[in-house]
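In: Give the three-dimensional model of this entry:
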Amino acid sequence: MKGLKLLVSLVLTAFATAGSLLVVHSVALAKPVENVLSAAELPAQRSPTGEEIKMNCRYPVLSSYAGSYFSYSIDLEYVGGKEPRVFDLKAEVPQGFTYSIYPGYESTEIAAIRIDPNKGYPETIKVTVRPYVWLTPEPGEYTVKVFASSGEVKNSIELKAIVTAKYDMAVEPSTGRFNTEATAGQDNYFKIIVKNTGTAPLEKITFGSSITGSPSGWSITFTPDKIDTLGVGDKREVQVNIKPARKTIAGDYMVTISADTEAKNAFASASIRVTVLVPTIWGWVGVGIIVLVIAGLAVLFMRLGRR
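Out: Take a look at the predicted model:
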């Protein structure tokens, strides 16, 4: 019978030591995943006096796109004690991530918190986990563990973050200059670069354009007119032919060039200032008309002067 009691005691102690809670809470761009198991508190490690620190949170799983940060809100409740205790706080994060711990409603970073067992309500802390600015994590599931300990009273909580693919792209002139010239009634070529700046391939990219004031008779075409696939970090050069209407008045026009995927999960645009010039032949025609008018006036004055 004594051996049986010892075995039960060892099993209960091992179960209590391994206890953890899967919890996540989010802010900013993150969103909680629906229909997940609610956080259920497992036995914390008790001290010989029956003291324990409970850790709890509402959302067990969080999902957001690569590059964003995750902020977990955790409730800490110290029970079984008579006097306040200071609990050390730390976290274990995946490689490539960093973390900060704050009080629930303050912005000062902390490494410990003083909890009074007689308060009657839990203390709240926020644990913010983010990837390093120069790294973009691969899509997948990541586990974060948060620990609270004060002597023999300790517990931990397990958080899960699901990183999803980020769909994004950029459009910019190949020369880096957002202005060009175009002759009315003629083909004028301008090159742009389309780059995949996300973390997943982009499929079936098509192009469009618009002109401020919507002048009639303009033609803007793209070669190629679509991109079937653009891998992560890849870029493609596209030639744009801007052909203003033949009777377009000389001046500056704003042309917006856009790129969009068929799935509508990524979009980019660039505004280009186009200075429209009149064809040279019309310039000479204008000069000829002016010369003829001056010559006609000169002849008229000469005839009137003789009279």
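In: Could you use CA atoms for every contact and neighbour count after this?
Out: Noted.
In: now residue 298, what's its secondary structure?
Out: helix (DSSP: H, G, I helix; E, B strand; the rest coil).
In: what about it, how many residues close to it?
Out: Number of residues near residue 298 (other Cα atoms under 10 Å) recorded here: 11.
In: What count of nearby residues applies to residue 303?
Out: In terms of burial, residue 303 registers 9 neighbours under the definition other Cα under 10 Å.
In: Helices of the stretch 201-307 of the chain, start to end?
Out: If you assign secondary structure with DSSP state H, counting those that start in this stretch, the helices in the stretch 201-307 of the chain sit at 280-306.
In: What segments of it are strands?
Out: 202-211, 219-223, 226-230, 235-243, 251-261, 267-277 (DSSP state E, counting those that start in this stretch).
In: pretty sure residue 192 is touching residue 179, no?
Out: No - counting by Cα atoms under 8 Å, residue 192 stays clear of residue 179, with 11.7 Å between them.
In: Neighbour count for the two, which is higher?
Out: Each of residue 192 and residue 179 has its neighbours counted (other Cα under 10 Å); residue 192 has more, 20 against 17.
In: To compare against the first, here's the next sequence to fold:
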Amino acid sequence: MSATTTKHQRRMTRTLYLFILLFSNQVWAQAVSKSSPPFTARLMNIEAAANTTFNYNTKLKNVAPVSRVFQLFAGLPAGWNANFKVEGMSVTSVNIDSGRTADITIEIVPTLDTKPGKYEIPVTALVGTDSLKLNLEAVIKGTYGVTLTTPTGKLSEEVTEGSTKELQLVIKNTGTIPLDNLDLSAQNPSQWQLTFAPTKILHLEPGADTTIVATLQVPDKTLAGDYMTNVTIRNNNANAKADFRITVKTSVLTGWLGLVIILIALGAVYFLIRKYGRR
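Out: A predicted model of the protein is given here:
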């Protein structure tokens, strides 16, 4: 047998081996993909408001016999944004070893003016000429929104030290979705108290508003001046804050007592001067 014939046989053998290897890998990959899709999501369809972030928890498996780098893409409506995260880090691609699976969080952010409806979001993991597709759905049901103000819009009040002051607060649902279980809270200067009646709004329809009475108690002997008290309205979906400037004035009684003390002091000085000053 000539050397040329031997080389030709070896070449044919290697070619046949590579063909069998590629064919078997392809069959294996197809079998794996049929039994368990390589690109899946825990929730394919999520319903939320337009001013929230849609979070999809997905898994991407590399069924190839070698490590592969997958490029990640999302088809979005105009103005929307997508962010892919692996182990809390934002990525545009992910390297996955053979037979391993990567957990990928896909964050979808719609525009605030997105109309209610169902939106298809095709997601692609691309590697070479191969692509794995995942069809997600985002159902927009409206927007959440709330404001906190007063009937006149004025956020400043005057109060006398040691007294109480009632503040009227107007809470309005500015979104298109009803709001439930809105809680009121306040941050006040030390020893001040601000109570609400009622303390919670159980339900507020879109476009509707309600008035809450807040009673402010300023302690005795509070120094005259300007103070800030912050009121917050919130639930799991919306929140608003109003900063009130409270001007504390000294009471009339305190003023008269101060004047009497000054007059007594001046009288005592005058008496001492008359009695001992000319000796």
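In: re earlier: can you tell which of the strands of the stretch 201-307 of structure 1 is closest to residue 171 of structure 1?
Out: Closest to residue 171 of structure 1 of the strands of the stretch 201-307 of structure 1, according to Cα to Cα: strand 267-277, at 5.7 Å.
In: mean deviation (superposed) between that closest one and structure 2, please.
Out: Averaged over the aligned pairs, strand 267-277 of structure 1 sits 4.8 Å from structure 2 after superposition, using mean Cα distance after the TM-score superposition for structure 1.
In: That strand vs strand 202-211, what angle?
Out: 40 degrees (axes from the mean of the first three to the mean of the last three Cα atoms, to 10 degrees).
In: can the strands of the stretch 201-307 of structure 1 go into JSON lines with extra columns for distance to residue 172 of structure 1 and mean neighbour count?
Out: As requested, those are arranged in JSON lines below (distance: least, Cα to Cα, whole Å; neighbours: other Cα atoms under 10 Å):
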{"stretch": "strand 202-211", "distance to residue 172 of structure 1": "13", "mean neighbour count": "18"}
{"stretch": "strand 219-223", "distance to residue 172 of structure 1": "14", "mean neighbour count": "16"}
{"stretch": "strand 226-230", "distance to residue 172 of structure 1": "16", "mean neighbour count": "16"}
{"stretch": "strand 235-243", "distance to residue 172 of structure 1": "10", "mean neighbour count": "18"}
{"stretch": "strand 251-261", "distance to residue 172 of structure 1": "9", "mean neighbour count": "18"}
{"stretch": "strand 267-277", "distance to residue 172 of structure 1": "6", "mean neighbour count": "18"}
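In: mind giving me TSV with the ones you listed and columns for distance to residue 106 of structure 1?
Out: Written out in TSV, the entries for these read as follows (distance: least, Cα to Cα, whole Å):
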stretch	distance to residue 106 of structure 1
strand 202-211	41
strand 219-223	53
strand 226-230	43
strand 235-243	43
strand 251-261	41
strand 267-277	37
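In: Please identify the buried residues of the top helix by length along structure 2?
Out: Counting residues, the longest helix found in structure 2 (DSSP state H) is helix 3-35. Applying a neighbour-count criterion of 16 or more other Cα atoms under 10 Å, one finds residue 29 buried in helix 3-35 of structure 2.
In: Is it correct that residue 6 of structure 1 falls within a strand?
Out: No - applying three-state DSSP, one finds residue 6 of structure 1 to be helix, outside a strand.
In: Can you report how many residues neighbour the nearest residue to residue 233 of structure 1 once chain neighbours are set aside?
Out: In space, not counting the residues next to it along the chain, residue 233 of structure 1 is nearest to residue 196; the distance is 5.2 Å by Cα to Cα, 6 or more residues apart in numbering. By the measure other Cα under 10 Å, the count of residues near residue 196 of structure 1 is 22.
In: Find the centremost residue of structure 2, please.
Out: Compute the mean C-alpha point of structure 2, and by Cα atoms, centre = their mean the closest residue is residue 52, 7.6 Å away.
In: Now do the contacts for that one.
Out: 109, 110 (Cα atoms under 8 Å, 6 or more residues apart in numbering).
In: Please apply the same query to residue 137 of structure 2.
Out: Shown here is residue 137 of structure 2, whose contacts under the criterion Cα under 8 Å, 6+ apart are 44, 45, 46, 118, 119, 120, 121.
In: quick one: which of the residues you listed has the most company?
Out: Per-residue neighbour counts (other Cα under 10 Å) across the contacts of residue 137 of structure 2 peak at residue 121, which has 19 neighbours.
In: ok so, going back, with respect to residue 101 of structure 1, which of the strands of the stretch 201-307 of structure 1 lies nearest?
Out: Ranking these by distance to residue 101 of structure 1, with Cα to Cα as the measure, places strand 267-277 first at 35.5 Å.
In: tell me how far the closest one is from the chain's mean position?
Out: Shown here is strand 267-277 of structure 1, whose average C-alpha point lies 25 Å from the average C-alpha point of the whole chain (Cα atoms, centre = their mean, to the nearest Å).
In: likewise stretch 275-295 of structure 1?
Out: Per Cα atoms, centre = their mean, the displacement of stretch 275-295 of structure 1 from the mean C-alpha position of its chain is 53 Å.
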